[in-house]
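Q: what follows is a protein structure lacking sequence information:
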């Protein structure tokens, strides 16, 4: 049967072939790099159409699980064509594992899983093994560590004491370093601890030093009781999970302040409102303790998330009318959206059948609960085409309307599937049973990071605002404006286009407050950092009203935001019905300074005023001489700083010293003396010192070294160090350069926060949808 089906797979409609030709160059590049099958030399052996056909055919085979004979054949053919058109039209994309693995040997189609952590050595290390199996298959993992007894608690079997949850998190983190996802990259984890656990303060601070537990996102599970204590400024009980007894009492506001301070320092911890999540849990027989790494999939132990996203901008009719570029009115094709939602739900239910799960326990739970998460992307693009401002009451109203429509239609599709295929096996005991609602799936909607799949679809990510209207892209030794092509087309149509204006927009990153851009365009073409944190939270809350599970979104804060701003965002998220929140303050990740000399508290050295040529004057003749001549030997004493960073080869120490003329020398130390790494590092430091002695600026050195990778990165996201040279560049940048200068000194300059270098291409990484993403090559930690 399999051979016969493959023989029919060459039949593709002309419409689908025409649609595949509309993929952007970026989309094709991402597909070739990450999704298409490759031979042993790494060359693609399939074209984009082959990939979409492979996926559509494989997922359509799920129809044979429920029907036989001619009826099954007809369903297969119809579903295959529908699924193919969904993807080639870019109206819908499944999550990355499905695109990568459907119809291939691995056949692991889920992005993320949650595993239990029981309070026993056997339980802890069984889960450690399961984590390794999942990471090897390409999945991410979430853990609830709240059942583990606190540090120094008695262990009766040995009469010893427990080392506590954070110590075991470190073991799971170390394992992640050694197991690469699907043979290509390290896995991602979520670690969650309840706010009433006695070790909560150690957990909150476990990532203050960016050298530790770098393969985890962490979130505090906030209870309603705790939030009530915060509101009333009262004492709050921490309880030993072993026996439920009160361990100690703390002031709730003080503990809340510690959570807020950690998030202000480096974005962690986030929070999930665990009582609200379980109140909405449709399978209360399976309580939820944790989430997936980006916190949008709320899963009981051994459950998985099977995700896909609808591209909303594809359903905007007469898109030019809102901006005066066409007559009539821009509207949504609600009938077309309804059809796409219902087909997408069938696709995702088939994914559950076709999936090859990494553990038997996960297979049973996933097929029993049949959780799916249909989300959206292209929301910001749709708002622009409709002429709606993101940070406005109209924007919030549209968010609620469109997500309610998607959610309602998804449930209708699930009811139809229940009638056709039967209700979910774990139906008994669910809230659906209590209501008499016959459904096929425990959940139907969630809003996940869309990262690379939104690049394939050619749209904005998830429900985030635009990343940028334009940015300065470095090409060789030049910086050229890279402007959203639809903005260029609009500017030309409306008559305000000019090369100078496009460059100004690229340098600013946004169009707001740019003279020459019409006010209505400024209002609609909005970017992440144009929007206040309160609007970010309100938008998340608007979507949460009609979403089964959670939402992956970043609440962006400017660098000058204080802890009060972070606390306000957390409180607002709770009060407006969000199920969790993650904030990121621009520029909040830095290396640790071990010691400082006389270079000043800012870490920047001020050189004396010099002539335009950069050459100092001879003290006797007044003639300009070379900087190397002026320095004429090294003084006995120089002052500077030493920065410590974690690399894939061990601890790296970078010492930077200055003399009266400015940056003078750099010492790079790693590994034991006499080793290869030590010799390489010493040589690198000597060459940097030689360059600086002859007048090379820190900016030039930073530009040359930033983004170099050696295949052994350390950490993820903002704290990732790609190699020893990349670590040295990071240290030099943080000591001598402003954040803006560091951004512009890399492979790509953007107005919005660049939080690290891409491990694949060296360009800037940014945090979007709660996920780390590269907008140049499509690298993503999450999708």
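A: Happy to help now that I have it. No experiment lies behind these values; they were computed from the predicted model shown. Residues are numbered from 1 along each chain as shown.

Q: every contact and neighbour count from this point should use C-alpha atoms.
A: Will do.

Q: which residues touch the nearest residue to residue 353 once chain neighbours are set aside?
A: Of all residues not flanking residue 353 in the chain, residue 62 sits nearest, at 5.9 Å (Cα to Cα, 6 or more residues apart in numbering). Contacts were defined as Cα atoms under 8 Å, 6 or more residues apart in numbering; by that measure residue 62 touches 350, 351, 353, 354.

Q: are we agreed that the third one is in a helix?
A: By that I understand residue 353. Yes - using DSSP: H, G, I helix; E, B strand; the rest coil, the secondary structure at residue 353 is a helix.

Q: from residue 110, how far off is it?
A: 12 Å (Cα to Cα, to the nearest Å).

Q: take a look at this one as well, against the first:
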């Protein structure tokens, strides 16, 4: 640095009144810092000689300007010197640097206004006051704020700067700020740095815990033991909740001292920040806006709410609590919302069949409202409703078909949300032979008559195997009105095919009034086109769902649920109900392999918890209670599959991942069936057990053979096993089963967020992205990836910029080794064949289904056709969302895109999207499956960043 040697005999008056000598070197340093900040040159890095010379010239001019100032015997004040710097920067044409310097002055002016500045041993009175809840204003205590930030950073100093957080928090404060807003400022300062290092997520979580403890427990003195405080105040929490009518009186029946002694508040440290923010916003009980629960009170309330019918309720509650609070298993959202409350509606999903009767149609609509009110996701089967222009005997008129009723269902879902906590959500199913199927496919379009559109309701195709065969053969398909073919709805497999072909013959003979023939491939193409354009209807299959159902002796599966994993019988008398929960897979991986003993223990306890839901549950409708108590189905699922693969050092796109999907699902199935059979020995079998597949000795793995026989085609799936299934067969033969259905893999969108693992069976969406949900927008970074890159010495600011530029993908970052790239492939980088293969291996062990999202980065009609046919050929029962890359991506406003010098993948995809536009009228007539129309710009296709959490 070229130091200006000009010395001016001046006194400088500091802001606190002290007098010091003027030093031109300090002026030069300030100017240099402004240039470095503007240009982006880090401290310590050399500056070009020409620039250094400019800085020296500006400094000289500042000194001259100060020398020529009007005389003052009190000395020149600091503000005058800084004014001179600004003026000289602008005179030399460095306007952006001057702007940077002005902003710097403003920020530090605010810091000085907020800090208690030392002056000759005394403290200057602060000008900022904090507005308390009572309305009283108190002086802002900067020391207290600093102490809390430093406490949150303790142990993480290597990666996190407490001083940076303090300074950023200072900048956001103002006179009259509330304590809650101060905490929010500290948390925002931390979470904005999560992309820099995941340890900032831990800092934000610790600060969030302070917020929760302050509300639920009051001020805790630094010397007090948190565990002691939590245990001491637990009974008060129960009493306050009961008095406020937020908790059930039944909780007083527990030995509260024994329960309180089991609390482990240190487990709060395992929560990620977003998990804490989520439970704070939506799960922790509150009275007049004040949370009365800590996270451990929350887990214990759920555990007690599931144990109050147990003989030794305290021991069971503690057992349940230990499984929940250690993140080994998590109950579904309705259970977490309502367990232990006055209205324990704990079930996740409701499925109903609508009869072709006006009274029953509107009864189901009313039932939807009641079920949605108590936080249930809905699935409605509408295939019974006669088609448009069908004859109505009672009035001698013509039917308007199913579409107008679906509009009513859509609007009901909007009007009645889920307990005021999340949006109402319903999915309507229609079989592919229904005469209104083509209008049904268009329900989510943004064009056409809005009275025949349902923009907020999900839709799904319920497809028989015969249709898939006709598509493959490029054959004809016949559409019927259900009133003329009334038994098709209840038939599947070979019996459906025989009856359907009989009705086709009757139509040819003129004995059926309403029917229409179309090319099966043309209808299939339209299904895929609408799926690509609007995200709906989803593709689900009737025959595998029924042929493999354990309850085929007492009814028919007419649809799935909102998230396509539940497959239960429905009828006019029965609304199917399912009670869900999910195993955290990564919590059961130890030393590079699956920990079977721990998994057995978790699954056994979890099945008991799920079974307890059935007897405790509040049922909004008689049909729901009737069905659930009679058949007692539960849905054990899993989450954190991707995290488990990371722990194993395995990439999703690999044979090892497929094998682990097989092994892990076999183990869950094995222990879950044993657990249900053990409960049957203790509590008795479910009412309709006699005659079920269980009773007939047919396990899920055996039903694959039955499906193959019914379909008349081979199902390409490995059917090997690793465990001794004779043990399970013997147990069921001896004891029976407590539950008609035991396993279903739900999306887990929210509960996985709470415990900080990947959703369900999903691959990593992106390694760096911003997640949007009802709680706000949150930066998310792959912590395991960061750790691996740190170990390789690759984690730095350049890597962060590269991740932003490439939208969280690693493939195009040359510095990263290939094995790391393969391990951390993102969802759109994993070929969908791997997802389907993993799902197929799981499906052979499942008695219900799985919420299987499929990803495609460069979709085409041919690729979609091949993908969905592969899923069908592999014996899958359902699929869920089709996720495709949009044509535009998030603006990279903080990334210097010029430094990369190449076109990123997201820009290439944008160009590719522009090339797949075709004439929509020609699409339906062409047999070329390569082409797809453009996605509708406002279509509500699934956005993974969105809040898709209707069941979980």
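A: Here it is on my side, so go on. If you're wondering where the values come from, they're calculated on a predicted model, not measured in any experiment.

Q: roughly how far does the equivalent of the residue nearest to residue 353 of the first structure over in the second structure sit from residue 617 of the second structure?
A: The criterion is TM-score structural alignment: under it, residue 62 of the first structure has residue 309 as its aligned partner in the second structure. Between residue 309 of the second structure and residue 617 of the second structure the computed distance is 11 Å (Cα to Cα).

Q: and residue 53 of the first structure, which of the three is it?
A: Recorded secondary structure, residue 53 of the first structure: helix (three-state DSSP).

Q: same check on residue 376 of the first structure?
A: Relying on three-state DSSP, one would call residue 376 of the first structure strand.

Q: what's the burial count for the counterpart of it in the second structure?
A: Matched by TM-score structural alignment, residue 376 of the first structure corresponds to residue 638 in the second structure. When counting by other Cα atoms under 10 Å, one arrives at 28 neighbours for residue 638 of the second structure.

Q: what separation is there between residue 638 of the second structure and residue 27 of the second structure?
A: According to Cα to Cα, residue 638 of the second structure and residue 27 of the second structure sit 62 Å apart.

Q: what does residue 64 of the second structure give?
A: Between residue 64 of the second structure and residue 27 of the second structure the distance is 12 Å, computed by Cα to Cα.

Q: give me the more crowded residue out of those two.
A: More crowded of residue 64 of the second structure and residue 27, by other Cα under 10 Å: residue 27, with 22 against 14.

Q: can you tell me the helix or strand for the nearest residue to that one once chain neighbours are set aside?
A: On the basis of Cα to Cα, 6+ apart, the spatially nearest residue to residue 27 of the second structure that is not a chain neighbour turns out to be residue 59, at 6.6 Å. Remark: residue 59 of the second structure resides in helix 49-67, with elements defined by DSSP states H and E.

Q: re the thing from before, between the contacts of residue 62 of the first structure, which is nearest residue 233 of the first structure?
A: For residue 233 of the first structure, the nearest member of these is residue 351. The distance, counting by Cα to Cα, is 48.1 Å.

Q: the closest one reaches residue 306, doesn't it?
A: Yes - the pair residue 351 of the first structure and residue 306 qualifies as a contact (Cα atoms under 8 Å) at a distance of 7.3 Å.

Q: which residues in the first structure does the biggest strand by length in the second structure match up with?
A: Across the second structure, the longest stretch assigned as strand under DSSP state E is strand 576-584. Counting by TM-score structural alignment, strand 576-584 of the second structure lines up with residues 303-311 of the first structure.

Q: between the two ends of that stretch, how far is it?
A: 26 Å.

Q: next one: stretch 414-425 of the second structure
A: As for stretch 414-425 of the second structure, its first-to-last residue distance stands at 8 Å under the measure Cα to Cα.

Q: hmm, residue 497 and residue 488 of the first structure touching each other?
A: Yes - here residue 488 of the first structure lies in contact with residue 497, judged by Cα under 8 Å, at a distance of 7.1 Å.

Q: residue 353 and residue 110 of the first structure: which is more packed in?
A: The neighbour comparison of residue 353 of the first structure against residue 110 (other Cα under 10 Å) goes to residue 110, with 26 against 18.

Q: the more buried one matches what in the second structure?
A: Residue correspondence to the second structure (TM-score structural alignment): residue 110 of the first structure is matched to residue 347.

Q: how about the contacts made by that match?
A: Under the criterion of Cα under 8 Å, 6+ apart, the contact partners of residue 347 of the second structure comprise 332, 334, 335, 376, 577, 578, 579, 580, 613, 617.

Q: got CSV for those residues, with neighbour count and distance to residue 816 of the second structure too?
A: Supplementary listing: those in CSV, determined by neighbours: other Cα atoms under 10 Å; distance: Cα to Cα, whole Å:
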residue, neighbour count, distance to residue 816 of the second structure
332, 25, 38
334, 26, 43
335, 27, 43
376, 31, 45
577, 33, 48
578, 28, 45
579, 30, 44
580, 34, 40
613, 25, 48
617, 21, 52
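
Q: map residue 392 of the second structure onto the first structure.
A: By TM-score structural alignment, residue 392 of the second structure lines up with residue 155 in the first structure.

Q: how about the closest residue in space to its match that isn't next to it in sequence, what does it touch?
A: The shortest distance from residue 155 of the first structure to any non-neighbouring residue, by Cα to Cα, 6+ apart, is to residue 161 (5.3 Å). The neighbours of residue 161 of the first structure, taking Cα under 8 Å, 6+ apart as the test, are 151, 152, 153, 154, 155.
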